[in-house]
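**Q** can't give you the sequence, but here's the structure:
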């Protein structure tokens, strides 16, 4: 696909029946605009991360059920259109798209936005027609949790590694596989304690106007992680538990 097209800056293949975007697309190193609206795409290849000059991607009206994490490796991306697909979530780490100004996710199946979404510097957000969680408080009836030994050990190591110098941090250098596992953990939005596995998934409701300085008065749900029921049951925070039907 990319042979002889290394200087291409715009690729528009709208209104076709394209099902697969080949990994060879990584050869289009100078591509700035990619448009594949009204096709039958089901997957975006990880090789899209090679297109570091992309400023605009339009994948409206396809059959996408997920987006690759590598999409967030595009430092110049300012406009992302993925409306009318079958997305149930956006990958975590969206804050890496520091130049993103326009995001269109309308007509998907999203229930909430990924963590730190409210810190993006968006100018326009289109998100109507999704299945967002409702603003209803869910209180915990459980006052404490029972953690597995693996989780207890991981939390101890992660807590110690925040101290400098630390025996645990020095020891982890000898076990790179273990260090990689621990790096995948999360951090509590309330107490900042780090943990290995997602313990309690919550949601906060972000005002686009107040919190993101946008013109819209809409409020959207954003994912939050807490480390324990103890934090969840604290008073004074605005995080809500996600109840399953």
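**A** Happy to help now that I have it. Computed from a predicted structure; not experimentally measured.
**Q** From now on I want contacts and neighbour counts done on CA atoms only, so please keep to that.
**A** Will do.
**Q** what's the single longest helix in this protein?
**A** helix 149-160 (DSSP state H).
**Q** For that helix, give me every contacting residue.
**A** Contacts to helix 149-160, defined as C-alpha atoms under 8 Å, 6 or more residues apart in numbering, come from residues 166, 168-169, 182, 193-197.
**Q** cool, stretch 204-224 as well?
**A** Here stretch 204-224 makes contact (C-alpha under 8 Å, 6+ apart) with 111-124, 132-133, 135, 189, 201-203, 238-240.
**Q** And the strands in this structure, which stretches?
**A** For the chain, strands defined by DSSP state E occupy the ranges 10-12, 33-35, 56-58, 79-81, 102-104, 124-126, 186-187, 194-195, 200-207, 219-226, 240-241.
**Q** Now distance to residue 90 too, for those, in a markdown table please.
**A** Listed next are the strands of the chain as a markdown table, based on distance: least, C-alpha to C-alpha, whole Å:
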| stretch | distance to residue 90 |
| --- | --- |
| strand 10-12 | 24 |
| strand 33-35 | 19 |
| strand 56-58 | 15 |
| strand 79-81 | 12 |
| strand 102-104 | 12 |
| strand 124-126 | 14 |
| strand 186-187 | 17 |
| strand 194-195 | 22 |
| strand 200-207 | 15 |
| strand 219-226 | 11 |
| strand 240-241 | 19 |
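**Q** before we go on, here's another structure to hold up against the first:
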């Protein structure tokens, strides 16, 4: 049944504005939703969805408000069940250490590196994949912790009355930052 609804939505392409998949026993968010750039309203209530899939991040970048309405109550996605993490020492490769240094120096507008980076297209290509830590706001390349932060939805959103917090995927550069996080940020673990 859910497959037929998705096929119908895909046929609508960029004109599809609403997708309703309530109570269909779906276990993950359909990745085909990323092919619906005009989607404004998504109903995924009362399913078995336990995490947000990376493919849907184009639609659920809450900062850009591409998706205006998102209904997903009744999914294990919103269960906040802390699990103790095993503390691991961060052992970074030489490439990770160097990339972090270069990216953070470029962010500080280091004049020497600003000039030198122009001559190294391979380095530019590598560091273009860098991301920023949600805690310390420093850059990192390949090693991070995937987390979720729960925050109250915007007053402008049309949501169910009982939805009080919305998860947002964030990345943290190290366990050092992870242990400095606020209480609304949880690490994502496979249990």
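**A** Nice, I can see it. Quick caveat: nothing in here was measured; it's all calculated off a predicted structure.
**Q** picking up where we left off before, which stretch among the strands of structure 1 is buried most, on average?
**A** Mean neighbours per residue, mean count of other C-alpha atoms under 10 Å, is largest over the strands of structure 1 for strand 194-195, with a mean of 24.
**Q** quick revisit: residue 89 of structure 1 is nearest to which of the strands of structure 1?
**A** Between residue 89 of structure 1 and the strands of structure 1, the shortest separation by C-alpha to C-alpha is 10.4 Å, and it involves strand 219-226.
**Q** The closest one versus strand 200-207: what angle between them?
**A** Between the axes of strand 219-226 of structure 1 and strand 200-207, defined by axes from the mean of the first three to the mean of the last three C-alpha atoms, to 10 degrees, the angle is 150 degrees.
**Q** Tell me how many other residues crowd residue 196 of structure 1.
**A** Using other C-alpha atoms under 10 Å, residue 196 of structure 1 has 20 other residues around it.
**Q** gap between the aligned residue in structure 2 for it and residue 129 of structure 2?
**A** The pairwise alignment with structure 2 assigns residue 196 of structure 1 to residue 141, based on TM-score structural alignment. With distances taken as C-alpha to C-alpha, to the nearest Å, residue 141 of structure 2 is found 6 Å from residue 129 of structure 2.
**Q** Over to residue 168 of structure 2?
**A** 20 Å.
**Q** Check residue 81 of structure 2 too.
**A** 31 Å.
**Q** Between these two, tell me which one has more neighbours.
**A** residue 129 (11 against 7).
**Q** What residue in structure 1 is paired with the more buried one?
**A** Per TM-score structural alignment, residue 129 of structure 2 is aligned with residue 184.
**Q** how far away is that match from residue 158 of structure 1?
**A** Distance from residue 184 of structure 1 to residue 158 of structure 1, by C-alpha to C-alpha: 11 Å.
**Q** Can you check which part of structure 2 the longest helix of structure 1 sits on?
**A** Counting by TM-score structural alignment, helix 149-160 of structure 1 falls onto residues 94-105 of structure 2.
**Q** Buried residues of that stretch, list them for me.
**A** Using 16 or more other C-alpha atoms under 10 Å as the test for burial, stretch 94-105 of structure 2 gives 96, 99-100, 102-105.
**Q** Quick one: distance of that stretch to the chain centre.
**A** 23 Å (C-alpha atoms, centre = their mean, to the nearest Å).
**Q** Next, the mean deviation of that stretch compared to structure 1.
**A** The superposed stretch 94-105 of structure 2 is, by mean C-alpha distance after the TM-score superposition for structure 1, a mean 0.7 Å from where its aligned residues fall in structure 1.
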